[in-house]
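Engineer: Below are the sequence and a predicted model for it; my questions follow.
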Amino acid sequence: MSEDLVLYTNPMSRGRIARWMLEEVGQPYHAEILAFGDGMKSADYLALNPMGKVPALSHKGTIVTECGAICAYLADAFPEAQLAPPPGSPARGSYYRWMFFAAGPVEAGVTNKALGFEVPAGRERMAGYGRYGDVIDTLEFAVTQNEFIAGDRFTAADVYFGSQIGAGLAFKTIEPRPAFQAYWQRLADRPAALRARAIDDSLIAEMKKAQSAH
């Protein structure tokens, strides 16, 4: 039942990552679209996610927030989708390694760069990601070791890692190195990715239409 899986999201947010993951899983779900501001800061939603941000996932009463966690949770909750390497396998190590790298150094480094913030020289050890250049070089290393992040098979790590690269290329917060473009091209036309983008892009169009009518 779709009520078993509820995605709290906004089509102009990182919730797009969680929707892509849900489309890959292939289970019915319901999406609650929350507006920035009052919607995400309402008492009801803050009871689910005190951060007041999206996405959040409710699965039979279990609440999961943070895109990387949602991707990993769904892969384990629905093993029939085969979106996670077997526990104990070498690929499982790569899966966790790069999932957490994307959630930590990539997210922080790219966001700070986009905001014009640079770690002061000599203080790199205080920042988890060190230097932006190191993050980007490591990102390139990650996408050139195998066809996919955890090996030769697509996993939830590619949903999260790929989303970071796809958004970075689109918004020019990640430099368009050939390795990044080639990796993103391997992911962008997956049926689930196309379905997810179509849904969220349609919602954005509806929102803009409603705004222009007022």
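Structural biologist: Right, received. Where do you want to start? Residues are numbered from 1 along each chain as shown.
Engineer: CA atoms for contacts and neighbours, from now on please.
Structural biologist: Noted.
Engineer: Please, which helix or strand holds the closest residue to Glu124 other than its chain neighbours?
Structural biologist: With CA to CA, 6 or more residues apart in numbering as the criterion, Glu124 has its nearest non-adjacent residue at 4.5 Å, and that residue is Gly130. Under the criterion DSSP states H and E, no helix or strand holds Gly130.
Engineer: Burial check on Arg14, number of neighbours?
Structural biologist: Other residues lying near Arg14 total 18 when counted by other CA atoms under 10 Å.
Engineer: Correction: the previous question concerned Lys172.
Structural biologist: 12.
Engineer: Assign it to helix, strand or coil.
Structural biologist: At Lys172, secondary structure determined by DSSP: H, G, I helix; E, B strand; the rest coil is coil.
Engineer: do the same with Gly122
Structural biologist: coil.
Engineer: tell me, how many neighbours does it end up with?
Structural biologist: Quick note: Gly122 (other CA under 10 Å) scores 8 neighbours.
Engineer: Show me where the protein has its strands.
Structural biologist: 5-9, 30-33, 56-59, 62-65 (DSSP state E).
Engineer: Can you show me the helices along this protein?
Structural biologist: Taking DSSP state H to define them, one finds helices in the chain at 15-25, 43-48, 67-77, 90-101, 107-114, 132-143, 156-170, 178-188, 191-213.
Engineer: Use this one as the comparison:
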Amino acid sequence: MTLDFYTNPMSRGQIARWALEETGAPYNEHIISYGPEMKGEAYLAINPMGKVPALKHNGAVVTEAAAICAYLASAFPQSGLAPSAEESADYHRWMFFAAGPMESAISFHSAGFKPTKEQTATFGFGSYEMILDVVKEKLSRDSYACGERFAMADVYLGSQIGFGTQFGTLPKEDVFTAYIERLANRDAFKKAKARDAALIAEMQASKSD
């Protein structure tokens, strides 16, 4: 078994690294720099979009952070991160809600785009305000995406909320803060964040030399 992880610490690769650490599976780390390397022929052969993260598992490539999360949960069932039959509906709903309408709404809002009433009716995410209300209601009712048990869906949903509250694209609502605190207490979360923080520090140090 070979598991190769292509990332840059200042990217959504942080999501995939956390997912990898949750599985406990050993992996090879490949740091891809922005610019010529990420857009170069060698890396484009792995991800034609020229973006990170990407995962190669026994020769098969998976891209897109949410897909990597879902794939890892299935590929490493012993980690207990995949849903039970009873959890499957919530798991898939919130994983892909976070990857689809939620991320779209946050991106549009961050860019200063506010849809008209007519556009709200046709856009898959409705509106930024609607997204906030839906997620707040969910996390006011349940501790995690699948209820009271952590699953891989929380890696993606939690990352969206964590990044959003950190960078100001989501409000620091109490319900969001409490959810992030629960996730941040996980050993895999701490390990993943520490590794990316160390890499970022190395990059910044090299620029100042």
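Structural biologist: That came in fine, so what should we check first? On a predicted model such as this, the values are computed, not experimentally measured, just so you know.
Engineer: where does the TM-score land?
Structural biologist: Once the chains are laid over each other, their TM-score by TM-score structural alignment, normalised by the length of the second structure reads 0.97; 209 aligned residues with a CA RMSD of 1.0 Å.
Engineer: which residues sit in contact with the residue mapped onto Gly39 of the first structure from the second structure?
Structural biologist: Using TM-score structural alignment, the partner of Gly39 of the first structure in the second structure is Glu37. Counting by CA atoms under 8 Å, 6 or more residues apart in numbering, Glu37 of the second structure touches Tyr43.
Engineer: Can you give me the distance of Glu37 of the second structure to Asn47 of the second structure?
Structural biologist: Here Glu37 of the second structure is placed at a distance of 12 Å from Asn47 of the second structure (CA to CA, to the nearest Å).
Engineer: What of Lys136 of the second structure?
Structural biologist: Going from Lys136 of the second structure to Asn47 of the second structure by CA to CA gives 34 Å.
Engineer: could you dump the strands of the first structure to CSV with mean neighbour count?
Structural biologist: Putting the strands of the first structure into CSV (neighbours: other CA atoms under 10 Å) gives the following:
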stretch, mean neighbour count
strand 5-9, 22
strand 30-33, 15
strand 56-59, 22
strand 62-65, 16
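Engineer: what would those look like in CSV with distance to Tyr96 of the first structure?
Structural biologist: Formatted as CSV, the strands of the first structure follow (distance: least, CA to CA, whole Å):
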stretch, distance to Tyr96 of the first structure
strand 5-9, 23
strand 30-33, 27
strand 56-59, 20
strand 62-65, 17
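Engineer: closest to Gly166 of the first structure out of the ones you listed?
Structural biologist: Of all the strands of the first structure, it is strand 5-9 that lies closest to Gly166 of the first structure, at 18.9 Å by CA to CA.
Engineer: After superposing, tell me the mean distance of that closest one to the second structure.
Structural biologist: For strand 5-9 of the first structure, the mean distance to aligned residues of the second structure following superposition is 0.6 Å (mean CA distance after the TM-score superposition for the first structure).
Engineer: Trace that strand over to the second structure and give me the residue numbers.
Structural biologist: Using TM-score structural alignment, strand 5-9 of the first structure pairs with 3-7 in the second structure.
Engineer: Check the alignment and tell me where the residue nearest to Glu124 of the first structure lands in the second structure.
Structural biologist: Match for Gly130 of the first structure (TM-score structural alignment): Gly126.
Engineer: What is the neighbour count of its match?
Structural biologist: Neighbourhood size, Gly126 of the second structure [other CA under 10 Å]: 19.
Engineer: Thr120 is in contact with that one, correct?
Structural biologist: Yes: using CA atoms under 8 Å, Gly126 of the second structure is in contact with Thr120, at 4.7 Å.
Engineer: Tell me which of the helices of the first structure sits most buried.
Structural biologist: Ranked by mean neighbour count under mean count of other CA atoms under 10 Å, the helices of the first structure are led by helix 15-25, which reaches a mean of 24.
Engineer: does Phe5 of the second structure really touch Ala25, like I thought?
Structural biologist: No: at 11.5 Å, Phe5 of the second structure and Ala25 do not qualify as touching, with contact defined as CA under 8 Å.
Engineer: could you check the distance from the aligned residue in the first structure for Ile106 of the second structure over to Gln164 of the first structure?
Structural biologist: In the first structure, Ile106 of the second structure lines up with Val110, judged by TM-score structural alignment. Val110 of the first structure sits 9 Å away from Gln164 of the first structure, taking CA to CA as the criterion.
Engineer: same deal with Ser212 of the first structure?
Structural biologist: 31 Å.
Engineer: what does Leu83 of the first structure give?
Structural biologist: Going from Leu83 of the first structure to Gln164 of the first structure by CA to CA gives 18 Å.
Engineer: same thing with Pro178 of the first structure?
Structural biologist: For Pro178 of the first structure, the distance to Gln164 of the first structure - CA to CA - is 16 Å.
Engineer: Please list all residues in contact with Asp76 of the first structure.
Structural biologist: 83-84 are the contacts of Asp76 of the first structure under CA under 8 Å, 6+ apart.
Engineer: what's the closest non-adjacent residue to Asp90 of the second structure?
Structural biologist: Spatial nearest neighbour of Asp90 of the second structure, excluding adjacent residues (CA to CA, 6+ apart): Cys146 at 5.3 Å.
Engineer: any idea what the one you found aligns with in the first structure?
Structural biologist: Applying TM-score structural alignment, one finds that Cys146 of the second structure aligns to Ala150 in the first structure.
Engineer: try Gln204 of the second structure
Structural biologist: In the first structure, Gln204 of the second structure lines up with Lys208, judged by TM-score structural alignment.
Engineer: What does Gly164 of the second structure correspond to in the first structure?
Structural biologist: Per TM-score structural alignment, Gly164 of the second structure is aligned with Gly168.
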